[in-house]
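Visitor: Only the shape, not the letters, is given here:
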């Protein structure tokens, strides 16, 4: 596999996540069933709307309160929202550091400011890195650029920004829809299926 750059998704590729934990956390706070919370969050497209920059953190917290129908504090909203974030194994950090010596590496994630702030706090506490951008050549975060995977425009934007053609990059993501859309553009792709780590997928490539 010949590539000039590697692009990584964030959730379940770099950081382990468990989305149902967020639904469970809101259910515990509100006294409502987890299935009800999940239905409300998905029907109101909270992830996509917040993660494409359609509202600020303050607006998001208020929309969450309206969606779940409960007067949660800002701290409670953030804590529940961040409960899906788990850990980043040391071996992944080590892998990124070594890979970056050979190739430019990028992060392309559907994410939001509250999750990124929490992730940066975790990185600093656990590994001594103040911000994700210390690990990558550039971050492409959906809420900052107003685009969303698997829409083709986000891949075109990244490729134009890093000045590479689709076949010149390798993209790793845990979402089959994101992989399919990237592959359709001609990008080399790897579907990451937890609990298999990216180091396992990449050890025979680099």
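Guide: Cool, got the structure. Values in this document were obtained by computation on a predicted structure and should not be read as measured data.
Visitor: CA atoms for contacts and neighbours, from now on please.
Guide: OK.
Visitor: Okay, strands next: where are they in the chain?
Guide: In the chain, the strands defined using DSSP state E lie at 5-8, 105-109, 138-141, 169-173, 188-191.
Visitor: In JSON lines, list these along with mean neighbour count and distance to residue 60.
Guide: Formatted as JSON lines, those follow (neighbours: other CA atoms under 10 Å; distance: least, CA to CA, whole Å):
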{"stretch": "strand 5-8", "mean neighbour count": "20", "distance to residue 60": "26"}
{"stretch": "strand 105-109", "mean neighbour count": "22", "distance to residue 60": "19"}
{"stretch": "strand 138-141", "mean neighbour count": "21", "distance to residue 60": "17"}
{"stretch": "strand 169-173", "mean neighbour count": "23", "distance to residue 60": "26"}
{"stretch": "strand 188-191", "mean neighbour count": "19", "distance to residue 60": "31"}
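Visitor: Adding distance to residue 204, write these out as a markdown table.
Guide: Listed next are the strands of the chain as a markdown table, based on distance: least, CA to CA, whole Å:
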| stretch | distance to residue 204 |
| --- | --- |
| strand 5-8 | 15 |
| strand 105-109 | 18 |
| strand 138-141 | 25 |
| strand 169-173 | 14 |
| strand 188-191 | 13 |
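Visitor: Quick one: closest of these to residue 41.
Guide: Of all these, it is strand 105-109 that lies closest to residue 41, at 19.6 Å by CA to CA.
Visitor: can you list the residues that contact the lengthiest helix in the chain?
Guide: Assignment by DSSP state H gives helix 113-127 as the longest helix of the chain. Residues outside helix 113-127 that contact it (CA atoms under 8 Å, 6 or more residues apart in numbering) are 57, 78, 81, 82, 85, 129, 130, 131, 132, 143.
Visitor: so residue 52 touches residue 142, yeah?
Guide: Yes: under the contact definition of CA atoms under 8 Å, residue 52 touches residue 142, with a separation of 5.4 Å.
Visitor: Could you tell me which residues touch both of the two?
Guide: Residues touching both residue 52 and residue 142 by CA under 8 Å, 6+ apart: 110, 112, 148.
Visitor: who touches the second one in this structure?
Guide: For residue 112, the set of contacting residues under the criterion of CA under 8 Å, 6+ apart consists of 50, 51, 52, 53, 141, 142, 143.
Visitor: Put this next to the previous one:
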């Protein structure tokens, strides 16, 4: 399937790396500091990966308290949940006003906008805090016809069933929808579900990427 539509009726956006700036290595560096060494960091994160700890959190299958407590339990050095939470949130940066303007322009052009984010309870709380601090009373979710957060819907990308479920829930057709994400696996999943898809270079100019649909 081609990467460009002439005029997508619907545009489905990812959040982190597309609308909100992310720096994942920043979180990794914070956890390495808490762990005390790269070897200890690799041990902890290797065990968490085996347990699918992050995926389960993004599906809302474990609580925020249990998510943080697992880091504390696995660490050999004394750390607390507040430190783990600070490290976990370190990747979340800013939401540039230009991207909000871009979304508003796309809506004005007649595109129906939706959001699909692999996220979790802790990060969504922090994202809302960032938005309040940077944009006051902005109704971020109101920029979209509907916002889908993985931990609230119990589904995550790149599962094909997630895109199929969303299309049915939103009342849209995959072939009429452009999906924009900075993760190649998520793009692949969307295309396999019948969506048009555009891979976005993380943390770059969204309006430039959407130029074809703003004419």
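Guide: Nice, I can see it. No experiment lies behind these values; they were computed from the predicted model shown.
Visitor: Need the TM-score between these chains.
Guide: Put the two chains on top of each other and the TM-score (TM-score structural alignment, normalised by the length of the first structure) is 0.91; 206 aligned residues with a CA RMSD of 1.8 Å.
Visitor: returning to that earlier point: could you dump the contacts of residue 112 of the first structure to TSV with distance to residue 116 of the first structure?
Guide: Shown next, in TSV, are the contacts of residue 112 of the first structure (distance: CA to CA, whole Å):
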residue	distance to residue 116 of the first structure
50	13
51	11
52	14
53	13
141	9
142	11
143	10
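Visitor: State the distance from residue 68 of the first structure to residue 158 of the first structure.
Guide: As judged by CA to CA, to the nearest Å, residue 68 of the first structure and residue 158 of the first structure stand 35 Å apart.
Visitor: picking up where we left off before, mind putting the shared contacts of residue 52 and residue 142 of the first structure in a markdown table, distance to residue 103 of the first structure included?
Guide: Shown next, in a markdown table, are those (distance: CA to CA, whole Å):
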| residue | distance to residue 103 of the first structure |
| --- | --- |
| 110 | 23 |
| 112 | 27 |
| 148 | 25 |
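Visitor: so what corresponds to residue 62 of the second structure in the first structure?
Guide: Aligned counterpart of residue 62 of the second structure in the first structure: residue 55 (TM-score structural alignment).
Visitor: Can you report how many residues neighbour its match?
Guide: Using other CA atoms under 10 Å, residue 55 of the first structure has 14 neighbouring residues.
Visitor: How about the contacts made by it?
Guide: residue 49.
Visitor: Tell me the spacing between it and residue 139 of the first structure.
Guide: Distance from residue 55 of the first structure to residue 139 of the first structure, by CA to CA: 20 Å.
Visitor: what ranges do the helices span in the first structure?
Guide: Counting by DSSP H, the segments of the first structure that form helices are 20-30, 34-43, 46-51, 57-68, 74-82, 90-99, 113-127, 142-145, 152-162, 176-184, 198-202.
Visitor: For the third one, name the packing helices and strands.
Guide: What that stands for is helix 46-51 of the first structure. helix 142-145 (3 or more CA pairs under 8 Å, 6 or more residues apart in numbering; DSSP states H and E).
Visitor: One more: the fifth one?
Guide: In terms of contacts (3+ CA pairs under 8 Å, 6+ apart), helix 74-82 of the first structure is packed against helix 20-30, helix 57-68, helix 113-127.
Visitor: repeat for the first one
Guide: When contacts are defined as 3+ CA pairs under 8 Å, 6+ apart, helix 20-30 of the first structure packs onto helix 34-43, helix 74-82.
Visitor: what is the orientation angle of the first one with helix 20-30?
Guide: It stands for helix 34-43 of the first structure. Angle, helix 34-43 of the first structure to helix 20-30, by axes from the mean of the first three to the mean of the last three CA atoms, to 10 degrees: 110 degrees.
Visitor: quick one: contacts for residue 142 of the first structure?
Guide: Listed by CA under 8 Å, 6+ apart, the contact partners of residue 142 of the first structure are 51, 52, 53, 108, 109, 110, 111, 112, 148.
Visitor: Residue in the second structure paired with it?
Guide: By TM-score structural alignment, residue 142 of the first structure lines up with residue 150 in the second structure.
Visitor: count of neighbours near the aligned residue in the first structure for residue 35 of the second structure?
Guide: Using TM-score structural alignment, the partner of residue 35 of the second structure in the first structure is residue 30. A total of 16 residues lie near residue 30 of the first structure under the criterion other CA under 10 Å.
Visitor: For residue 149 of the second structure, which non-adjacent residue is closest in space?
Guide: Leaving out its chain neighbours, the residue that sits closest to residue 149 of the second structure by CA to CA, 6 or more residues apart in numbering is residue 117, at 5.1 Å.
Visitor: wouldn't that neighbour be in contact with residue 19 here?
Guide: No: contact criterion CA under 8 Å: residue 117 of the second structure and residue 19 do not qualify, at 10.6 Å.
Visitor: still on that earlier bit, I'd like the contacts of residue 142 of the first structure written out as JSON lines, with distance to residue 118 of the first structure added.
Guide: Output for those, formatted as JSON lines (distance: CA to CA, whole Å):
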{"residue": "51", "distance to residue 118 of the first structure": "15"}
{"residue": "52", "distance to residue 118 of the first structure": "18"}
{"residue": "53", "distance to residue 118 of the first structure": "17"}
{"residue": "108", "distance to residue 118 of the first structure": "17"}
{"residue": "109", "distance to residue 118 of the first structure": "15"}
{"residue": "110", "distance to residue 118 of the first structure": "15"}
{"residue": "111", "distance to residue 118 of the first structure": "12"}
{"residue": "112", "distance to residue 118 of the first structure": "10"}
{"residue": "148", "distance to residue 118 of the first structure": "21"}
